[in-house]
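Q: A predicted structure for the sequence below; I have some questions about it.
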Amino acid sequence: MKKGIHFNLKYFLFSVLLFIVEVVIAVYLSHYQFIRAYLGDVIVVMLIYSLVLTFFDIYHKGRLILGIFIFSVAVEVAQYFHIADRLGFQQGSIPHIVIGNSFSWWDMLCYGVGCVILYGLYQAFKYNKQSS
């Protein structure tokens, strides 16, 4: 199979599902602090993973997961410096919401948990494919 840019319907549909879950959490479950603050951050790394695999055939999934973790931490550090405000995005605007503006060590832990879950699922599916 040739590696590179392509469209993967399975990952696209999974991305849409995860996006809907994230929207439901943000809009309807925001009063449940644990779900909003922690579960959403665990799920968002899975959303990024599935979005990348929707358009790119990545051979080294473990490296992709590590890259997603590094990216997530970089965004969180940018929040510490209020990058959304510094870039001039109005509070409540989509870019401001996507980038965020509140730093939390707990968020980084949740990104790590999400990446560990992803890696575990990747290893399980990889092992399953090899043994079939």
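A: Received it, and whenever you're ready, just let me know what you need. Numbers count the residues shown, from 1 in each chain.
Q: Every contact and neighbour count from this point should use C-alpha atoms.
A: Noted.
Q: and the lengthiest helix in the chain, what other elements does it pack with?
A: Assignment by DSSP state H gives helix 105-131 as the longest helix of the chain. Applying 3 or more C-alpha pairs under 8 Å, 6 or more residues apart in numbering; DSSP states H and E, one finds that helix 105-131 contacts helix 40-55, helix 61-80.
Q: how far away is the one residue sitting closest to the centre of the chain from residue 21?
A: Closest residue to the average C-alpha location of the chain: residue 45 at 2.1 Å, with C-alpha atoms, centre = their mean. Counting by C-alpha to C-alpha, to the nearest Å, the separation of residue 45 from residue 21 is 13 Å.
Q: same check, this time on residue 79
A: Taken as C-alpha to C-alpha, the span from residue 79 to residue 21 is 23 Å.
Q: So what's the residue count around residue 55?
A: Neighbourhood size, residue 55 [other C-alpha atoms under 10 Å]: 16.
Q: Against that first model, consider the following:
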Amino acid sequence: MSIRLLAKILESPLPNPPRCVGEGARFPVSPLYKGGLRGVYSTYARGLLIAMFIFNKKYFYLTLILFLIEICIAVFVNDSFIRPFIGDVLVVILIYCFVKAFWNIHSSIVALSVFVFSCIIEIFQYFNFVNNLGLQKYKILAVALGSVFDWKDIIAYAIGIITVLWLENRT
């Protein structure tokens, strides 16, 4: 099928155009709008992207505060509870706030995604991912990815995500 024929099919108007509302659009969009179906797809996609990408000051400031707390824990605290456990609880909340600062996605989807991401990083630690890729010479990256698998870390991630969901869904 040639590109011209495909373009002609996409631009041909329908006899009874269905109407739909894009998430970012403030008005109904018809397939006849902006040159047939192609216009609807591009308009809807732009509206959806506008609706997804946002800047939320509250979550951005929470991200900055949590990041500073994590730095203080990493630099000044060297114990067996706050650094390994509370730091892991806070890191999933930090990642959650970072995602929510820039994307308008439902809180449960973000929370589940952050938990899965954190568990994947923990599984990488089990397989000694940092050393196998030769990343141990990059200290900041090695500390961020971690090097020791521990089931308590996954429990800490779960506590952090449960805390986030509780705070987001309380009324």
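A: That came through fine. As the structure is a prediction and not an experimental result, all values here were calculated from the model.
Q: re the thing from before, possible to save the helices and strands packed on helix 105-131 of structure 1 as JSON lines with distance to residue 92 of structure 1?
A: Listed next are those as JSON lines, based on distance: least, C-alpha to C-alpha, whole Å:
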{"stretch": "helix 40-55", "distance to residue 92 of structure 1": "18"}
{"stretch": "helix 61-80", "distance to residue 92 of structure 1": "15"}
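Q: Buried deepest among those helices, which one?
A: helix 40-55 (a mean of 21; mean count of other C-alpha atoms under 10 Å).
Q: Over which residues of structure 2 does that helix lie when aligned?
A: Structural correspondence for helix 40-55 of structure 1: residues 87-102 of structure 2, per TM-score structural alignment.
Q: Just give me how far the matching stretch sits from the chain centre.
A: 10 Å (C-alpha atoms, centre = their mean, to the nearest Å).
Q: Give me the mean deviation of it from structure 1.
A: Once superposed with structure 1, the aligned residues differ from stretch 87-102 of structure 2 by a mean of 0.5 Å; criterion: mean C-alpha distance after the TM-score superposition for structure 1.
Q: got a list of contacts for that stretch?
A: With contact meaning C-alpha atoms under 8 Å, 6 or more residues apart in numbering, stretch 87-102 of structure 2 is reached by 53-60, 62-63, 66-67, 70, 73, 107, 110-111, 114-115, 118, 153, 156-161, 164.
Q: What subset of the residues you listed is buried?
A: By neighbour count, with 16 or more other C-alpha atoms under 10 Å, the contacts of stretch 87-102 of structure 2 hold 56, 59-60, 62-63, 66-67, 70, 73, 107, 110-111, 114-115, 118, 153, 156-161, 164 as buried.
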